[in-house]
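J.: Build me a structure from this.
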Amino acid sequence: MIKAAGVVLVLIAGTLIGFMQAARFARRPKQLRELAHGLQRLETEIGYGYTPLPEALSRVAAQTSEPVASMLLAPADAIMSGSGDDFQAGWEASIRAYGPRTALKAPELASLRRLGSILGMSDREDQLKHLKLAQQQLLAEESGARDDQARYEKLSRALGILLAALVVILIV
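T.: The predicted structure follows:
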């Protein structure tokens, strides 16, 4: 009886691990697309609305879902609270805090870090150029993420189940 319960638990755990990894492959393109659209909205707020950066980030964050919304809202909150941090430090802290909660990989986070070093530090036209560049980089990464999703999503589900079955066979 205990052995059967252990077998079932190992199978369930392996299957869940495989499905969690598959979900990560599925979340990455969605988050990249959402982040690119958020940067496009930010570009509109800055370019056409002449909205101050913290307020623009707050508006964009309100239109996005978690964890991307928190990543965009944290630097705006840091500036609005008057904690003394400059925008770049708040942006970097936000990426460090919320980056691991996303499905984004190192190239996307590096692109966001580069963007944070420009936003709030240069004139409006330069910021718009860098926002457009970051959007293009994220959209390029999104196509790669879609390829990875198509290639590895089913594979990770199957591997989770098969590795759990292998563990069960080795144990029994």
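J.: For the rest of this, base every contact and every neighbour count on C-alpha atoms.
T.: OK.
J.: Val168: how many residues sit nearby?
T.: 16 (other Cα atoms under 10 Å).
J.: Not counting its neighbours along the chain, what's nearest it?
T.: Leaving aside its sequence neighbours, Val168 sits nearest to Val7 (Cα to Cα, 6 or more residues apart in numbering; 5.9 Å).
J.: how many neighbours does the one you found have?
T.: 19.
J.: Distance of it relative to Gly144?
T.: Val7 sits at a distance of 37 Å from Gly144 (criterion: Cα to Cα, to the nearest Å).
J.: now do Pro75
T.: Distance from Pro75 to Gly144, by Cα to Cα: 28 Å.
J.: which residues of the protein fall in helices?
T.: Applying DSSP state H to the chain gives helices spanning 2-47, 53-62, 68-80, 87-98, 106-118, 124-171.
J.: Next, the angle from the longest one to helix 2-47.
T.: For the pair helix 124-171 and helix 2-47, the angle between their directions (axes from the mean of the first three to the mean of the last three Cα atoms, to 10 degrees) equals 170 degrees.
J.: ditto for the shortest one
T.: Using the same axes, to 10 degrees, the inter-axis angle of helix 53-62 relative to helix 2-47 is 140 degrees.
J.: and this one, so I can compare the two:
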Amino acid sequence: MLKLIGALLVIGAGTLAGFYQAQQFAVRPRQLRELILALQRLETEISYGFTPLPDALERISASLRDPLKSLFAQAAQYMRPDYGLSAQDSIRKALEDYWKRTSMRNAEREVMEQLSGVLGTSDRQDQMKHIALAAQQLKHEEEAAREDQAKYEKMSKSLGLLIGALIVILIF
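T.: All right, here's what the predicted structure looks like:
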């Protein structure tokens, strides 16, 4: 009886691990799309609204879901006089704090870090060009993420179950 319960627990754990990995493949394209839309909104705030960067990041964070909401809000907070960090330092610090919560990879983080070096240090036109370039790079990453999702989401679910079954077979 105990062996059966143990076997079911192992198979269940393997299946849950597979479903968790499949969820990561499904969430990544959505988060990338949300990040692209946030950058496009930032571009609009800078070009048409003449909004200061901390205020723009705060407004954008209000329309996002976590973890991107927290990332943008924290970057805006780091730019406030309480912390007094530059735009680059505040965005990089927010990335350090919140990037692990996202399903995104290092390529997307590098795009954001490169963009942080330009925000607040160059004129409006240059910032808009860099934001558009970053959004374009993220669109390519989104396409790759959708391809990965199509390839690996279903496989991850099946593989989790099969690995759990394999462990049960090897143990018992």
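J.: neighbour-wise, which of Pro75 and Gly144 of structure 1 wins?
T.: Remark: of Pro75 of structure 1 and Gly144, Pro75 carries more neighbours, 27 against 13, as counted by other Cα under 10 Å.
J.: From Glu45 of structure 1, how far off is the closest residue to the more buried one other than its chain neighbours?
T.: In space, and not counting its chain neighbours, Pro75 of structure 1 is closest to Gly90: 4.5 Å by Cα to Cα, 6+ apart. Look at Gly90 of structure 1 and Glu45 of structure 1: by Cα to Cα, they are 20 Å apart.
J.: just Gln127 of structure 1 next, same as before
T.: To Glu45 of structure 1, Gln127 of structure 1 is 12 Å away according to Cα to Cα.
J.: With Ala78 of structure 1 instead?
T.: Using Cα to Cα, Ala78 of structure 1 is found at 19 Å from Glu45 of structure 1.
J.: do Leu159 of structure 1 as well
T.: According to Cα to Cα, Leu159 of structure 1 and Glu45 of structure 1 sit 45 Å apart.
J.: neighbour count winner among these two?
T.: Ranked by neighbour count (other Cα under 10 Å), Leu159 of structure 1 and Glu45 place Glu45 first, with 19 against 16.
J.: How about residues contacting stretch 22-35 of structure 1?
T.: For stretch 22-35 of structure 1, contacts defined as Cα atoms under 8 Å, 6 or more residues apart in numbering pick out 64, 68, 102-104, 138-139, 141-143, 145-146, 148-149, 152-154, 156-157.
J.: for stretch 129-139 of structure 1, same thing?
T.: The contact list for stretch 129-139 of structure 1 (Cα under 8 Å, 6+ apart) reads 32-33, 35-37, 39-40, 42-43, 108, 111-112, 115, 118.
J.: now do stretch 39-50 of structure 1
T.: Defining contact as Cα under 8 Å, 6+ apart, one finds that stretch 39-50 of structure 1 is touched by 51-53, 56-57, 60, 124-125, 128, 131-132, 134-135.
J.: most neighbours, which of the residues you listed?
T.: With neighbours defined as other Cα under 10 Å, the most crowded of the contacts of stretch 39-50 of structure 1 is Leu57; it has 25 neighbours.
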